[in-house]
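Engineer: Here is my input; please provide its structure:
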Amino acid sequence: MSMASLAGADGYGTKVKQIAARYGIYIAFAVMFVFLSLWSPWFLTFDNILNILRQCSINGIIAVGATLVIITGGIDLSVGAIVALAAVSASSVAHPDSYPVIVPILVGLAVGALCGGVNGFIIAKGRIAPFIVTLGMMTIVRGASLVMSDGRPVINLSDEYNTIGGGYLWGVPLPVFLFIAVVLIGAFLLHFCKFGRHVYAVGGNELAATVSGLNVGRVKLGVYTLAGLFAGFAGIILSSRVMTGSPAAGAGYELDAIAAVVIGGTSLAGGTGAILGTVIGTLIIGTMNNGLDLLNVSSYFQQIVKGIIIISAVLLDQYTKNSR
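Structural biologist: As a prediction, the model looks like this:
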């Protein structure tokens, strides 16, 4: 083979790798969507599409916060437990004729932000690995939700509160609009604010960011507080949707959020990622779960498929990095 042919082959291979790195998740989502549309007659219906969007909204809200954390090179395993504590806390003051609906909303958001802030403070000031801190916080917060509720779900919630997660606007579930609002906030903070540039700088090279005068501790405190805030918001939506504040809520949600972020192209090593990619990753997981349910695939196998997808996404990330 001539040198020109080899150069052409290398150029073609490089172009394929670039396309795979930039558009791989979009292509995968499109292929999955078309396959399920052809395989199941119930998939491509208006009600089912709304159902997918409703199911994606809660995981997507948590995933937006997880994106900020992972871009800094961190991880947050406590968000699922924060969902439960926020749900129980908000539901405890959301009974009929007790408080205006704004009160349980503020309580849930405050609980989430406080838990996230404690995570960020310990990680920044104590210089402890985020995995250890958030793992411990996950246990503490889950226990706190059980203590607060005495191990029983909080019921008898007001109609105004239940509307947050169960209401509709123009025929579309209200959680979908709330998800869109959180995505816009996250995208604005990450891509159009100085704070976002600092987040990328910390994840890209923390030492260089520190030497350049950036307050790394403040950035970490900010991203973990936002992650907790969004998890608290997700807890409010979840409890109002099911009309119950359960201390068992949110179990495994942290893994789904991390999966959505990684599938969306955010590197676990930090420094790279985008909110749009996280949205696509969330839709991929939600669509996959819905499609496998329609195809009567056991939930046990669904966990296997989800794990394979996560590992494949990480391998693809490493492959594209090594090939640059």
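
Engineer: Going by C-alpha atoms from here, please, whenever you check contacts or count neighbours.
Structural biologist: Fine.

Engineer: Spatially nearest residue to residue 240, not counting backbone neighbours?
Structural biologist: residue 162 (4.2 Å; Cα to Cα, 6 or more residues apart in numbering).

Engineer: and the one you found, how far is that from residue 87?
Structural biologist: Taking Cα to Cα, to the nearest Å as the measure, residue 162 falls 12 Å from residue 87.

Engineer: about what we covered before: mind giving me the packing neighbours of the strand or helix carrying the residue nearest to residue 240?
Structural biologist: Using DSSP states H and E, residue 162 maps to helix 159-166. Helix 159-166 sits against helix 174-191, helix 216-242, with contacts defined as 3 or more Cα pairs under 8 Å, 6 or more residues apart in numbering; DSSP states H and E.

Engineer: Residue 162 and residue 87: which is more packed in?
Structural biologist: Using other Cα atoms under 10 Å, the more surrounded residue of residue 162 and residue 87 is residue 87, with 38 against 23.

Engineer: Out of the helices and strands packed on helix 159-166, which one sits most buried?
Structural biologist: Highest mean neighbour count of the helices and strands packed on helix 159-166: helix 216-242, a mean of 27 (counted as mean count of other Cα atoms under 10 Å).

Engineer: okay, the angle between it and helix 174-191?
Structural biologist: 170 degrees (axes from the mean of the first three to the mean of the last three Cα atoms, to 10 degrees).

Engineer: Show me what helix 216-242 is packed up against.
Structural biologist: helix 46-71, helix 79-92, helix 102-126, helix 159-166, helix 194-204, helix 206-211.

Engineer: check contacts around residue 183.
Structural biologist: Counting by Cα atoms under 8 Å, 6 or more residues apart in numbering, residue 183 touches 61, 64, 275, 279.

Engineer: So which elements touch the helix or strand that contains the last one?
Structural biologist: Pointing back at residue 279 there. Assigned by DSSP H and E, residue 279 falls within helix 275-294. Judged by 3+ Cα pairs under 8 Å, 6+ apart, helix 275-294 is in contact with helix 3-39, helix 46-71, helix 174-191, helix 253-263, helix 299-322.

Engineer: 6 Å instead, please
Structural biologist: Here helix 275-294 touches helix 253-263, going by 3 or more Cα pairs under 6 Å, 6 or more residues apart in numbering; DSSP states H and E.

Engineer: which residues touch the helix it packs on?
Structural biologist: Here helix 253-263 makes contact (Cα atoms under 6 Å, 6 or more residues apart in numbering) with 59, 63, 67, 77, 79-80, 278, 281-282, 310, 313.

Engineer: can you count the residues close to the nearest residue to residue 81 once chain neighbours are set aside?
Structural biologist: In space, residue 81 comes closest to residue 142 once its chain neighbours are excluded; the distance is 5.0 Å by Cα to Cα, 6+ apart. By other Cα under 10 Å, the residues close to residue 142 number 22.

Engineer: Please give the structure of this sequence too, so both can be compared:
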Amino acid sequence: MSDLTASQAAGSESRGRAFGRFLSRYGILISFLILFVILSFAHPNFLSTGNLTNVLRQVSINGILAIGMTFVILTGGIDLSVGSILAVAGVVAGSLVTGGDPSHPMVAILAAVAVGAAVGTINGTLIARFGVPAFVATLGMLSMARGATLLYSDGRPIPNLSPAFRWLGQGFIAGVPVPVIVFLLVFVVAWIVLRFTVYGRWVYAVGGNVKSARTSGIPTRSVVFSVYLLMGALAGLAGAILTARTTSALPQAGLGYELDAIAAVVIGGTSLTGGIGSVVYTLIGALIIGVISNGLDLMGVSSYYQQIIKGAIIVVAVLVDRSRNLNP
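Structural biologist: As a prediction, the model looks like this:
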């Protein structure tokens, strides 16, 4: 009888572990589908083509930031400056495509990416070369980049952007918004890099155990430096897209965007301690953030409450991550 009881207990424990693995793997997707269904019934306009297109446009900008943030967090770091980097890159791009003789849109886009990469280079150098904690370095950059944005734009919006540049944020290709196409291209490249390249394995190794990675011959400082450079470049790209979408370069753009990017990553299951995560789940996390924001807007929920809700989501996601680490 005792053997039978022990066998039943072992079988129950095994099923419990299997269910836990199932939830760990597919829980985020199930949550998104449940949320999508609930909002579909909660507001009649949620499933309209115009609204879903708007959701995808919003998700594309945060999604690009979240992909860069995934690389950063996989190494055990954090970047609080992405919103400010987006803003300074956006005003630089906007200044090049306004006036009587605007530059070619591609020049403005490349300039935005270059500005973002330059700021990311500073972050990466401070963190990887001088050992400044990522939180401190990027918090300082958050303020400096925002100040640079206000200085460059004189604190005023830059309007009258060229129609060719605005197409980046408002145009369509085969019925699909251009920002969504850009986001999907970034996602596919990031997925391939993390899944199939040596560099991707290095990123996971550095986040998993930096000392072991260094002992194995991985250039850990270079890897850490590179993820902040990549984050800056993607923030610059997102800044160009946002500027094109809003039809003017706003010096206050990007406020709080770092919160949404971090939320998408941690909701997607990337561990804040590094070494565990995937851009696939970051994509789903970004969709969840976008759908929640859109649904709350449709239902007339104040933006103040939305900030509280997003903050609570981050806290819950971190608690889940901590519980998973303590009880693997």
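
Engineer: Report the TM-score for the pair.
Structural biologist: Remark: TM-score between the superposed chains equals 0.97 [TM-score structural alignment, normalised by the length of structure 1]; 324 aligned residues with a Cα RMSD of 1.2 Å.

Engineer: Correct me if wrong: the residue nearest to residue 240 of structure 1 contacts residue 238.
Structural biologist: No. With contacts counted by Cα atoms under 6 Å, residue 162 of structure 1 stays clear of residue 238, the gap being 9.5 Å.

Engineer: superposed on structure 2, where does the next helix or strand after the helix holding residue 162 of structure 1 end up, distance-wise?
Structural biologist: Where DSSP H and E defines the elements, the next helix or strand beyond helix 159-166 of structure 1 is strand 168-169. Strand 168-169 of structure 1, aligned to structure 2 and superposed, deviates on average by 1.4 Å (mean Cα distance after the TM-score superposition for structure 1).

Engineer: okay, which residue is most central for structure 2?
Structural biologist: Centroid-nearest residue in structure 2, with Cα atoms, centre = their mean: residue 66, separated by 1.0 Å.

Engineer: Could you check how far the spatially closest residue to that one that is not a sequence neighbour is from residue 287 of structure 2?
Structural biologist: The shortest distance from residue 66 of structure 2 to any non-neighbouring residue, by Cα to Cα, 6+ apart, is to residue 261 (4.4 Å). Noted for residue 261 of structure 2: a distance of 11 Å to residue 287 of structure 2, by Cα to Cα.

Engineer: These two: who's more crowded?
Structural biologist: Legend: neighbour count by other Cα under 10 Å for residue 261 of structure 2 and residue 287, higher for residue 261 (29 against 23).

Engineer: And the more buried one? What does it align with in structure 1?
Structural biologist: Residue 261 of structure 2 maps onto residue 257 in structure 1, with residues paired by TM-score structural alignment.

Engineer: Same check on residue 295 of structure 2?
Structural biologist: Residue 295 of structure 2 maps onto residue 291 in structure 1, by TM-score structural alignment.

Engineer: what's its match in contact with, if anything?
Structural biologist: By Cα under 6 Å, 6+ apart, residue 291 of structure 1 lies in contact with nothing.

Engineer: and with 7 Å instead?
Structural biologist: 36, 43 (Cα atoms under 7 Å, 6 or more residues apart in numbering).

Engineer: circling back: which members of the contacts of residue 183 of structure 1 define the maximum pairwise distance?
Structural biologist: Distance extremes for those: the farthest pair is 61 and 275 at 10.8 Å, using Cα to Cα.

Engineer: Looking at these two, which one has more neighbours?
Structural biologist: Neighbour totals were compared for residue 61 of structure 1 and residue 275, and residue 61 leads with 30 against 25 (other Cα under 10 Å).

Engineer: any idea what that one aligns with in structure 2?
Structural biologist: Residue 61 of structure 1 maps onto residue 64 in structure 2, by TM-score structural alignment.

Engineer: Roughly how far does residue 260 of structure 2 sit from residue 288 of structure 2?
Structural biologist: In terms of Cα to Cα, residue 260 of structure 2 sits 10 Å off from residue 288 of structure 2.

Engineer: Please apply the same query to residue 154 of structure 2.
Structural biologist: Here the criterion is Cα to Cα. By it, residue 154 of structure 2 lies 36 Å from residue 288 of structure 2.

Engineer: try residue 116 of structure 2
Structural biologist: 26 Å.

Engineer: If you count surrounding residues, which of these two has more?
Structural biologist: Neighbour comparison, residue 116 of structure 2 and residue 288: the larger count goes to residue 116, with 32 against 24 (by other Cα under 10 Å).

Engineer: quick one: what's aligned to that one in structure 1?
Structural biologist: Per TM-score structural alignment, residue 116 of structure 2 is aligned with residue 112.

Engineer: What sits closest to the counterpart of residue 236 of structure 1 in structure 2 if chain neighbours are left out?
Structural biologist: Under the alignment (TM-score structural alignment), residue 236 of structure 1 pairs with residue 240 of structure 2. Excluding its sequence neighbours, the residue lying closest to residue 240 of structure 2 (Cα to Cα, 6+ apart) is residue 90, at 5.1 Å.

Engineer: For residue 114 of structure 1, give me its contacts.
Structural biologist: Neighbour list for residue 114 of structure 1: residue 225 [criterion: Cα under 7 Å, 6+ apart].

Engineer: show me what contacts the counterpart of residue 208 of structure 2 in structure 1?
Structural biologist: Superposed on structure 1 with TM-score structural alignment, residue 208 of structure 2 falls opposite residue 204. Residues in contact with residue 204 of structure 1 (Cα under 7 Å, 6+ apart) are 270-271.

Engineer: Residue 51 of structure 1 maps to what in structure 2?
Structural biologist: By TM-score structural alignment, residue 51 of structure 1 lines up with residue 54.

Engineer: ok, the aligned partner of residue 20 of structure 2 in structure 1 to residue 323 of structure 1 distance?
Structural biologist: Residue 20 of structure 2 maps onto residue 17 of structure 1 when the alignment is built from TM-score structural alignment. According to Cα to Cα, residue 17 of structure 1 and residue 323 of structure 1 sit 8 Å apart.

Engineer: who's more crowded, those two?
Structural biologist: Using other Cα under 10 Å as the criterion, residue 17 of structure 1 and residue 323 rank with residue 17 on top: 18 against 9.

Engineer: Which residue comes closest to that one once chain neighbours are left out?
Structural biologist: Residue 17 of structure 1 sits nearest to residue 320 (Cα to Cα, 6+ apart), 6.8 Å away.
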